[in-house]
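K.L.:
Give me the fold of what follows.
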Amino acid sequence: MVERVNQRWVRFGRELKRLRTKAGLSQHQLGKEIAVSHAMISAIERGARGARREHVEQFDQVLSTGGALLRSWERLSENNGLPSWFRGVASLEQQATEIKSFQPLLVHGLLQTEDYARTILRDGRPMDSDSAIDELVYGRMARQAAFTDGNMPLLLGVLDETVIRRPVGGPTVMKPQLERLLQASESSRVTLQVVPQATENNPGLSGAFTLLTVGGAEILYMETPLSGAPVESLEDVAQYVRLLGDIRGVALPPRESRKLIEAVRGEFL
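P.N.:
Take a look at the predicted model:
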């Protein structure tokens, strides 16, 4: 299996390796100093995974670089591989205390696996180069990496059953994606509900939307394949708060939703 790398990660990894070698430390020794595995250090240096800010700060401290690695990391992470129109929303996600969404077609970006994200981005943007797709995948994974157990907001995801049954990328992509949803649902901060396909009166057929609670206020976010923008109109927000309540009213409870996801996962052999 060919290992995928991101060019931003590769550049940072090369600099980390150079400074680690200069300091006379092995990957094992550096990993031990900051309490991570040497395998993680190796993956970062190869560009196979990104580094979190807290790890970069620890690298600087251990390697006595005077903050050089953090400055490099910040330059390379400036755009985070996100479309310009989405960067403000990504910032709102990190400020939010609660994120609630309804998704009738696809898994929410914060819960996608890398292969699932790559598949839908590749299929939806056939004219983009592989490097451009890599940048978008990187941005999506970076959004997820920004959330740790300590700062993760409450997340409510309501999905149409179509989302979990559509064989995006085939079983090799879809089964791990469903396992990702099941894993996420084990967290006390994540609630998942599924609207059954058999629902005769489904109020969610008008499309996907997300509600973010930031500073005690609700912000509505909606997008098209080409753009998106937050909506702060109290009237519009109130309409979608009611709509989400209506959709949840026809969705399965969390426990039954989990059972359905488990059952569908078993169908992807």
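
K.L.:
from here on, contacts and neighbour counts on C-alpha atoms
P.N.:
Fine.

K.L.:
Show me where this protein has its helices.
P.N.:
When secondary structure is read from DSSP state H, the chain shows helices at 7-22, 27-34, 38-46, 53-63, 68-76, 87-95, 114-124, 130-145, 161-165, 171-185, 234-250, 254-265.

K.L.:
Now tabulate those in a markdown table and tack on distance to P203.
P.N.:
Conversion of the helices of the chain to a markdown table gives the following (distance: least, C-alpha to C-alpha, whole Å):
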| stretch | distance to P203 |
| --- | --- |
| helix 7-22 | 42 |
| helix 27-34 | 50 |
| helix 38-46 | 45 |
| helix 53-63 | 42 |
| helix 68-76 | 43 |
| helix 87-95 | 25 |
| helix 114-124 | 25 |
| helix 130-145 | 29 |
| helix 161-165 | 14 |
| helix 171-185 | 23 |
| helix 234-250 | 6 |
| helix 254-265 | 18 |
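
K.L.:
Could you say which one of these comes nearest to F209?
P.N.:
helix 234-250 (8.2 Å; C-alpha to C-alpha).

K.L.:
got the buried residues for that closest one?
P.N.:
Of the residues in helix 234-250, 237, 241, 244, 247-248, 250 count as buried by neighbour count, 16 or more other C-alpha atoms under 10 Å.

K.L.:
hmm, back to that, so which of the helices of the chain is nearest M152?
P.N.:
Checking the helices of the chain against M152 by C-alpha to C-alpha gives helix 87-95 as the closest, at 8.3 Å.

K.L.:
That closest one vs helix 130-145, what angle?
P.N.:
In this structure, helix 87-95 runs at an angle of 30 degrees to helix 130-145, with axes from the mean of the first three to the mean of the last three C-alpha atoms, to 10 degrees as the basis.

K.L.:
Sequence B follows; please return its structure for comparison with A:
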Amino acid sequence: MTERTHEIWLPFGKMVRAARLEQGLTHRGLAERIQSSHGLISKIENAKRATSKETVLLLDTALKFDGKLVRRWESVIRTQSSPDWFQRAKEYEEQAREMKFFHPLAVPGFFQTPEYSQLVITASSPGITGEQLASITEARRAWRQRLRVGQGLVLNVVIPESAFIAARHEPEVMRGQIDRLLDEAEARSTTIQVLPATSRDLTWTCGAFRLLYLRDTDTLLCAEHALGEEFSDAEEQVSNMEAAFSRLQAWALPPDASRDKMTDYRGSL
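P.N.:
Down below sits the predicted model:
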């Protein structure tokens, strides 16, 4: 029986194959380096089989990826299974008393409607499959549903005005997204601020991030990147991003003015 190709693993397999050929290795030669079978190497390269993290760590070392292959593997695992993708975040967030969000290009995923989420994901990942898209969209919906404010969780978010402008070509989607934000802003424990388009360059914020203030007084930084998310409790990193968020709040419109801004923009669509 012919084994089926797992489309989601094709880019990963191509990475392994390209690195193996670049180093002049055969399937058997690479297999010997990681003490495995050449048949397994072939199946990994052709996306016939997913592999374990232990094997990925060996491949990463043997092919001198410096961790890049491991990060790609973790990214596929997160995309393939949304519960895995959000599991670590879930554990931390259930301990949080306050969360702060910022994304320089879009409404943060926590506050996205399913329609807006699909729009953002397809724009940033053109090759994504329908199954992957549905999985990520549902995971984001469930993420917010799971952390409904009602147990003292405080939410603060700064959203660049450019995030609204970027989606103006989809007015129905954007109207629904703004309605969602206006509803969220009604909660006393939620503060939403709009950062005017005339504000300073945001590149120094290092991209999308959120801060989690845990009930045991620890603070965690979650930094988003192309291959997923990374959590850190390093004091200097956390302190830098707390300072960044404070600046963003200072530059942003006050909550009432932000609601007016969103309402006005919705009316212009």
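
K.L.:
re earlier: which one of the helices of the first structure lies closest to V214 of the first structure?
P.N.:
Relative to V214 of the first structure, the nearest member of the helices of the first structure by C-alpha to C-alpha is helix 87-95, separated by 6.1 Å.

K.L.:
Using the aligned residues only, give the average distance of that closest one to the second structure.
P.N.:
With mean C-alpha distance after the TM-score superposition for the first structure, helix 87-95 of the first structure departs from the second structure by a mean of 2.0 Å once superposed.

K.L.:
where in the second structure is the aligned partner of that helix, by residue range?
P.N.:
Taken onto the second structure by TM-score structural alignment, helix 87-95 of the first structure occupies residues 87-95 there.

K.L.:
So for the matching stretch, what gets flagged as buried?
P.N.:
Residues of stretch 87-95 of the second structure classed as buried under the neighbour-count rule (16+ other C-alpha under 10 Å) are 89-90, 93.

K.L.:
Among the residues you listed, which one sits closest to A62 of the second structure?
P.N.:
Checking these against A62 of the second structure by C-alpha to C-alpha gives A89 as the nearest, at 30.9 Å.

K.L.:
Kindly provide the distance from that closest one to Q112 of the second structure.
P.N.:
Using C-alpha to C-alpha, to the nearest Å, one gets 17 Å for the distance from A89 of the second structure to Q112 of the second structure.

K.L.:
residues touching V194 of the second structure, list them.
P.N.:
Going by C-alpha atoms under 8 Å, 6 or more residues apart in numbering, V194 of the second structure touches 158-161, 252-255, 258, 261.

K.L.:
switch to 7 Å and redo it
P.N.:
Contacts for V194 of the second structure (C-alpha atoms under 7 Å, 6 or more residues apart in numbering) come out as 158-161, 252-253, 258.

K.L.:
List which of those residues are still in contact in the first structure.
P.N.:
Contacts from these that recur in the first structure, judged by both residues aligned by TM-score structural alignment, their matches' C-alpha atoms under 7 Å, are 158-161, 252-253, 258.

K.L.:
Out of those, which end up buried?
P.N.:
Of the members of those, the ones counted as buried by neighbours, 16+ other C-alpha under 10 Å, are 158-161, 252-253, 258.

K.L.:
Take those residues and keep only those in strands.
P.N.:
With strands identified by DSSP state E, the entries of those that belong to them are 158-160.

K.L.:
ok, back up a step: make JSON lines out of the contacts of V194 of the second structure and add distance to A197 of the second structure.
P.N.:
As requested, the contacts of V194 of the second structure are exported to JSON lines (distance: C-alpha to C-alpha, whole Å):
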{"residue": "V158", "distance to A197 of the second structure": "12"}
{"residue": "I159", "distance to A197 of the second structure": "10"}
{"residue": "P160", "distance to A197 of the second structure": "7"}
{"residue": "E161", "distance to A197 of the second structure": "5"}
{"residue": "A252", "distance to A197 of the second structure": "10"}
{"residue": "L253", "distance to A197 of the second structure": "11"}
{"residue": "S258", "distance to A197 of the second structure": "13"}
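
K.L.:
what's the distance between stretch 200-217 of the first structure and the middle of its chain?
P.N.:
Mean C-alpha position of stretch 200-217 of the first structure versus that of the full chain (C-alpha atoms, centre = their mean, to the nearest Å) differs by 18 Å.

K.L.:
cool, stretch 83-96 of the first structure as well?
P.N.:
Between the mean C-alpha location of stretch 83-96 of the first structure and the chain-wide mean there is a distance of 12 Å, by C-alpha atoms, centre = their mean.

K.L.:
which residues touch the closest residue to A223 of the second structure other than its chain neighbours?
P.N.:
Residue nearest to A223 of the second structure in three dimensions, not counting chain neighbours: F209, with 4.4 Å by C-alpha to C-alpha, 6 or more residues apart in numbering. Neighbouring residues of F209 of the second structure by C-alpha under 7 Å, 6+ apart: 101-103, 222-224.
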